[in-house]
Structure formats: structure tokens, C-alpha cells
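Asker: only geometry, no sequence info:
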């Protein structure tokens, strides 16, 4: 009787999960999730993501029980724990999803070596975390695409793998299941008050709502900050509660649907960049000799949403409240930190990872590099002027009023440009004066780059 282990990592779902489906071809299958002690001790284990992860695992446990199995939970070194479990149930193979970070590669390597030593097989499945596997789409003469447009052309013309069905049932041997730890045991600290609920069940509800109602105006309204007209599916994609292949397959060919699919391709793009250049998680993808300023006071004001630039502060306060931020304000706040204030992108990326439920090394850090001008942007010296961005994407000031309520009585023009706010009103409202003159700071950046920048 053949037994296989399904090791869940960032694929916490039963729908379109090749890892689970292929493991289920064995006579018996053991689903398992290992809380990696190295991750638990790392800076990556933060309250918001931990709470969301536990939601996902509770939901996965319930889905597996309906199929006739359970979720084995272990804590420790993944290679040691999975190998021990394989010995216990006499599993001939272990199935896992491929991933792109240096940590994921190290986990896979150590697991393969441990299993090989016991004549057991590690089976790695591609296109589970992403729609197209990193490394499968490459340009002539290089190991990855460094520019999005040609990557997207190849991405769009390449057939996806076929989606797989949920196994009809699972047969699981007798084994100690273990229980999920509490959030405080894993990561003490307060969560953001309005973080989303995790899990595949909730994810699929949101997908149905999105394709039924939300996506219709996506191509024209996705940057409308006040409308909040994005899918908000990124946390569920990060934890693998949703299959990106299934989302692309479900989307039609209308303009809004094509715009949505393009965003899924951007996600794949950053994954394939990081897969090819793992050092880019912390080191400049394209070093440009930047000299970053050390300014703890300004950085702290940025973190707290107290820069005196309303659109920047609104974005940072949304992050603190929800553990999520609209993509447009992610770009505005990161451009302000790196190009207007001249502060190292790594500090901003780390702070985002402290709070983002969808905090993903590939997408978070590579997007930060894109904005900072050290990444893949073909116009690395562009500057996003927060005043112009506010005028364009929050014309009535409603997004700012939602997250910076002390300014709610002010007219939109004042919310766009803090220079229009009387200093006495700032004091009365308890809102800080701007950290910098945006135009002067951006002019200094442009001068340092010898006229190569462009302000948007």
C-alpha cells in the first residue's frame, strides 16, 4: 500500500492544488503543515500574517476533514519533521509546491537530501504559487525577463497548465495529528484592527463577488482610491488560498478582465525576477550609486502617517488599520520615502512586511525596488509627486478623509496640497506641518540625477 505526504506551504487550498491532487493518487495520503522554527524566530513572522495564516489553516483543516482526512501539524525543522513523519507512516514520496525565495530553495534542498538518505522521493510541483512557473519563460540569451512588457507578451501567449479537480476523497493512515498553536504562542503582539479573514472559503466567496460585480469597472477604476475598486485578493494569493491559474482561466476577454489578468502577470514577473536573482530580496537589482539619508525622525513620521502630506499619511494609516494598502498608495508612499525623503528602500520594505497581510518577499521587495529606481523600472528616475497623485486619484479627497479624519472638514484642494492649509488650522486640527517642501525635495532629486527624472 503506497503512502504519500502532501506538504502544504504557500498552497493552502484544496481546489486546483496539484500538490494535493498528485499526492492523493497514492493509496493513502498524509496532509501536513510544519511551523518552521526558523520562520517563527525571524522578523517575517508578524501578528497580522500569523493571524491570517491560522485562519487559512483552520479552514484547510475543515476542508480536508470533509474529504476524509485531517491536517497533521508539526513544529520544528521542516526537513527533520517531514522525514520523521515519512518514517512513521512509511511514505514513499513527499509532494511540495515550488517557490522562489532563497529560504524556499534551502528548505527544498534540505528536504530532498534528508529524503534521499532514506530512499524516499521528493516531488516538486511547478505553477502552484504562480500561474507560470519561474524559469519556464525566458528570453533568448538570458535566464529571466528584466522588463515586464516582453515578459507579458510571452506570458500571455504561453498556455497555462490545466486546472485539477479536488480529490473525491482522501484516505489517511492513523497518525498523531497535533493541534494548531494560538497566535500568541507563535507571534505575540497586536494585530491591525481591520485585517481580513483568511482561508480558502472566504477567498472563493470574494472571487465570486469579484467576477459577478466588482471586476466590471476594473480597467478604468482600479486607481480610484476612494472607490476601493480592486479585488483585495492579494492576501489569499500570497497564502495560496486561491490558484492564480484558476483565476486566469475564469477571467474572460473583456477590457476589465484583461486588466485584472495583467496584474496577475505582474505578480508572476516579480517571482521570476527573484527566482533568478535571489539576492535582490535585500540587494539592489540594478545598483545606481544611491546615497541614502539616515533620518530616523522622518522615517518614524512616515511609518506613523504623520508626514504632513495627506495622501501619504492616508496610505500609511490604511496600512496600520487594515494590514493592507491600495496599490496606488503603495507606490505613492514608497516614492515619497525613497525619492522625496531619500531614505533607503530596504527600511520601507521591511516596515511594509511588518504589517502587510499579503507581505510577499517577491512582490513587496521587487515593487519597492521598482519604485526606488534600483529595480526593473525602465524609467528608474521617475518621481511620483504626492500632490499631483492626490489630485489625479483622489480628486474629491474622500480617501484622505477616510483615513485622516482630523482633516475631514477641509476642502479637497487643501487635502491635495498641504500648502493650502493655514498653519493655525493645522495646529487646531492636531495635524503636523509637512516634513519637507515636496517640490524642493523632488527638485534636489532631479538635480542629483542630472535631469534624467520625470515627475508624475
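Answerer: Looks like it arrived, so ask away. What you see is a predicted model, and the numbers here were worked out from it, not measured in a lab.

Asker: all contacts plus neighbour counts: C-alpha atoms, from now on.
Answerer: Noted.

Asker: Could you pull up the contacting residues of residue 353?
Answerer: 44, 359, 360, 364 (CA atoms under 8 Å, 6 or more residues apart in numbering).

Asker: Who wins on neighbours among those residues?
Answerer: Of all these, residue 359 has the most neighbours under the rule other CA atoms under 10 Å, reaching 25 neighbours.

Asker: and the gap between the residue nearest to that one when sequence neighbours are not counted and residue 319?
Answerer: The shortest distance from residue 359 to any non-neighbouring residue, by CA to CA, 6 or more residues apart in numbering, is to residue 353 (5.1 Å). Taking CA to CA, to the nearest Å as the measure, residue 353 falls 10 Å from residue 319.

Asker: what helices or strands is the top strand by length along the chain leaning on?
Answerer: Using DSSP state E, we find that the single longest strand of the chain is strand 28-36. Packing partners of strand 28-36 (3 or more CA pairs under 8 Å, 6 or more residues apart in numbering; DSSP states H and E): strand 3-8, strand 72-76, helix 78-89.

Asker: deepest of these, which one?
Answerer: Most buried of the helices and strands packed on strand 28-36, by mean neighbour count (mean count of other CA atoms under 10 Å): strand 3-8, with a mean of 25.

Asker: okay, pairing it with this:
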């Protein structure tokens, strides 16, 4: 009997899955395996929103496999121990998995390779599964990675992409492959009430709708907060229910400025992953230090709590933070302006904000989250580290009618733009009518001056 194990990690799909297709080569039996990794929970990454979305993904993956004659095998514990145990139980002689970029993923791969070799089993790691272009595939002449996006994007755009693979028709799983119970979304507590559904089936429906309608206007509307005109595919990319290779191909096939802008965002995702792959300590340490003397979470406790709760007195910031809590997701423009407000206007350590985002975001990807926070904080790859996003200016530009603010800050629902973005300017009885909403916790000019002093900008 020829048996292969496919270890699913952040690639929970059947379409365009190179490890699965390679494992099935030669009509082999396959064990589709997912390990509920106790190390993820120990590190604090097993948060309710992602656990709920993961439960959807695993149940959908199992259903897709059963429709093809197979099933998903779920185990819990140490990944290396469980993979080796499954391989021994089923007499598997090879294991296939997707490459990943974090320091933990590198350690996991090294441990797994050693352990499998000790029991006579080969490990095959596949690139271009969770990225379109693998980290390290394009590099500048003087470094092991690109530190600036624009030259990276030029080379990324010229790279050959493999063809997207169809889903297999048949998957045969050996009887000896024992499985634990699949997780159930309804049994997970503290999930955001507006959290989207997960799974490859849902992801492919969203993709089809996006290509059919939204992508054409993406270039013009992707920063429009109220329009909600982004793809919302980021959770599916994070869990791998959609393939970045397939998304690039299909967007390019659609063509036009909107598709080009969308492909650029997929390249940004690969860019951050190649940075983290080369500099794994950037997950917690400044990529480029500015010698900041950040306010700590303890020193800025009241300001941090107001930011988390959406009670800063700046309506667009508060709307975004409330959207995050309700949906486990936030518009990309809103992520930028809320991060700038915390890191630069309040001058709080970017890691405080990054942790909060990871605690709630269903698409809480380590590379994109940490590197975007560093970009905004001016410690990452931004070529203008001193830029500060003014929340009032951002609101008037990207929510000109105030619809986004009124959607998420009902205390201000009776106000029209532009005053809905600056309710503190109301006087007397008019302000009293909206006194349920707080005054700003910081004056923007004072926050800007503090940041400039701290950075030595004069």
C-alpha cells in the first residue's frame, strides 16, 4: 500500500492545492490531516473569531473530501508528534505540506523533517501555496529580500506563476486513519456577532461575486469606507480557503484598472511575507528602529482603553474600532487610520495595537498584521516614516457623507457631514443633545507635536 499524508495548515481547500495533488500522484491513498496545534493556543493565537472561522473551514473541507470518497482526519496535540503518529499508523512513506514564513513555521518544519526521517518517511514542502510568489523568489542584488514595495512589485509582476490546479475528483483515505471530532462554531464563546462564515465553499461564492461585480470599481472605491467596496477575501486568504495563485490569474483575466489594483494588494501580501521570512524577529521587534520611547500600555492605559472601546472622541476612529469588535474585521483604510492614531497621535507602542488586532481579526495574519503596523508606526518599510494620518481629514476624504460613522456610532446618527466628523464643535444645547458621545481624548495638534518631539523632527 502506498500512502501519503497531507498536512493542512493555512491551506484549507481542495482547489489549487499542490501538496494534495502531489500526494495523490500514482493513485496513492492519502490521509488529509489537520492538527489542532496546542502550540498555537499556548502562544495566544487561538482566539474566538479565528477558531470559529476555522471550525467552518474544517467542516467544509471535510464535506468536500467526503463528496470525493474521502474524509478529513483531525488530531489535537503537538503537530510533529501527531503527524508522525498518523504516518506510523497508516504506513505512510511521505508527508506533503505547504511552506510558511513565520519563525514558528520554520521550526515546525525542521522538527518534522528530523522526526519523519528517523522513521523512514520523507517530507515534501511545497512553495506557492499560501503565496503567489514564494518568499526569496525575487531579491535585490544587495540583499536577501526587498525592503521597499515598488521595486519588489516590479519584479513580482514579471514572475511566472504556475497554473491553478483543479480539485481532485477522488480521494481515498486508508481505514487505519483515526480522527477526532470536528470543532463546532456554535460551541465557541465570545465570537464577534457579525463574524462572516468560513470555508472554501463560502470563499468561492465570494470570489465569484467579486469577479462578477465588485472588482471593476475597486480602483475608484477601495478607500470608500461607507461603500464597503473591498473584496472581503482576506479571511479566506489567511485560512487558505482561496489560492493566491488562482486569485492573481482570475483577476488578470478580468482585466482593467480595478483588477490591476486588486492584484497589487495581493502583491503587498506577498511582500510582507518575504520580509517576515527574511527577518522573523520583525514580528515583535522594530524592523528599522527609530529609537522611540513609546508610551507603554500601562502608562497610557486610559487612552488605550478608549481606543479599544471606540470612545476616543474621533468618530471615524471609533466607528472602525466598533466595526472590528462586531465583525472581527475592519476596512483596510480604517486599519491604517486607527493604527496611525494609536501609534503616532497617542504615541503608544505599535505592539499594543498589533496584539489587539490579532485578538479580534478573523484575518489576523502575522506577516500582514505586524508588518502593516510597523509600516504605519514608521518602524517598518514605509519610506515616509514621519507621516501621520489626520483622522478628521481622513474621515472627510473617505467618508464624506458620514455614512460609515453613523453606521457604527449610533450616538451621532442624527448628525450630517461634516459636523458628524467633528461633533465637539457643536455648542450649547446642540452639543448637549449628543453628550453620550465623548469629547476627544487628545488634541490632534498636541499629539502631532509630541510625536515630532519624540522622533526629533524639530
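Answerer: Structure's in. What do you need? Keep in mind the model is a prediction, meaning the values are calculated, not measured.

Asker: hang on, the earlier thing: I'd like to know which of the helices and strands packed on strand 28-36 of structure 1 is closest to residue 235 of structure 1.
Answerer: strand 3-8 (16.5 Å; CA to CA).

Asker: The helix or strand just after the closest one vs structure 2, mean deviation?
Answerer: For strand 3-8 of structure 1, the following helix or strand on the C-terminal side (DSSP states H and E) is helix 18-23. Here the mean offset of helix 18-23 of structure 1 against structure 2 after fitting is 0.8 Å, by mean CA distance after the TM-score superposition for structure 1.

Asker: equivalent range in structure 2 for helix 18-23 of structure 1?
Answerer: For helix 18-23 of structure 1, the aligned range in structure 2 is residues 18-23, judged by TM-score structural alignment.

Asker: With stretch 113-120 of structure 1 instead?
Answerer: Using TM-score structural alignment, stretch 113-120 of structure 1 pairs with 114-121 in structure 2.

Asker: Buried residues in that stretch, which are they?
Answerer: Using 16 or more other CA atoms under 10 Å as the burial criterion, the residues of stretch 114-121 of structure 2 that qualify are 115, 116, 121.

Asker: TSV for those, including distance to residue 253 of structure 2?
Answerer: Listed next are the buried residues of stretch 114-121 of structure 2 as TSV, based on distance: CA to CA, whole Å:
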residue	distance to residue 253 of structure 2
115	43
116	41
121	40
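
Asker: out of the residues you listed, which one sits closest to residue 74 of structure 2?
Answerer: residue 116 (19.0 Å).

Asker: Hmm, residue 82 and the closest one touching each other?
Answerer: No: the pair residue 116 of structure 2 / residue 82 is not scored as a contact, 11.2 Å apart, by CA atoms under 8 Å.

Asker: Please enumerate the strands of the stretch 351-458 of structure 2.
Answerer: Taking DSSP state E, counting those that start in this stretch as the test, none of the stretch 351-458 of structure 2 falls into strands.

Asker: which helix is the longest one in structure 2?
Answerer: helix 257-278 (DSSP state H).

Asker: Show me what secondary structure element comes after it.
Answerer: helix 301-309.

Asker: residue range for that following helix in structure 1?
Answerer: If you align by TM-score structural alignment, helix 301-309 of structure 2 falls on residues 296-304 of structure 1.

Asker: Have a look at how far, on average, the matching stretch is from structure 2.
Answerer: Looks like 0.3 Å for stretch 296-304 of structure 1 (mean CA distance after the TM-score superposition for structure 1).

Asker: contacting residues around that stretch?
Answerer: 307, 312, 313, 316, 317, 337, 341, 343, 351, 435.

Asker: what sits against the last one?
Answerer: If I follow you right, that is residue 435 of structure 1. Here residue 435 of structure 1 is in contact with 298, 307, 308, 309 (criterion: CA under 8 Å, 6+ apart).

Asker: what does it align to in structure 2?
Answerer: So, by TM-score structural alignment, residue 435 of structure 1 is matched to residue 441.

Asker: Let me know the distance separating its match from residue 238 of structure 2.
Answerer: 34 Å.

Asker: what's the answer for residue 185 of structure 2, then?
Answerer: Applying CA to CA to residue 185 of structure 2 and residue 238 of structure 2 gives a distance of 18 Å.

Asker: More neighbours: the two, which one.
Answerer: The residue with more neighbours, out of residue 185 of structure 2 and residue 238, is residue 238; 22 against 18, by other CA under 10 Å.

Asker: count of residues packed around the closest residue to the more buried one other than its chain neighbours?
Answerer: In this structure, residue 238 of structure 2 finds its nearest non-sequential neighbour in residue 363, 5.5 Å apart by CA to CA, 6+ apart. Residues near residue 363 of structure 2, counting by other CA under 10 Å, number 24.
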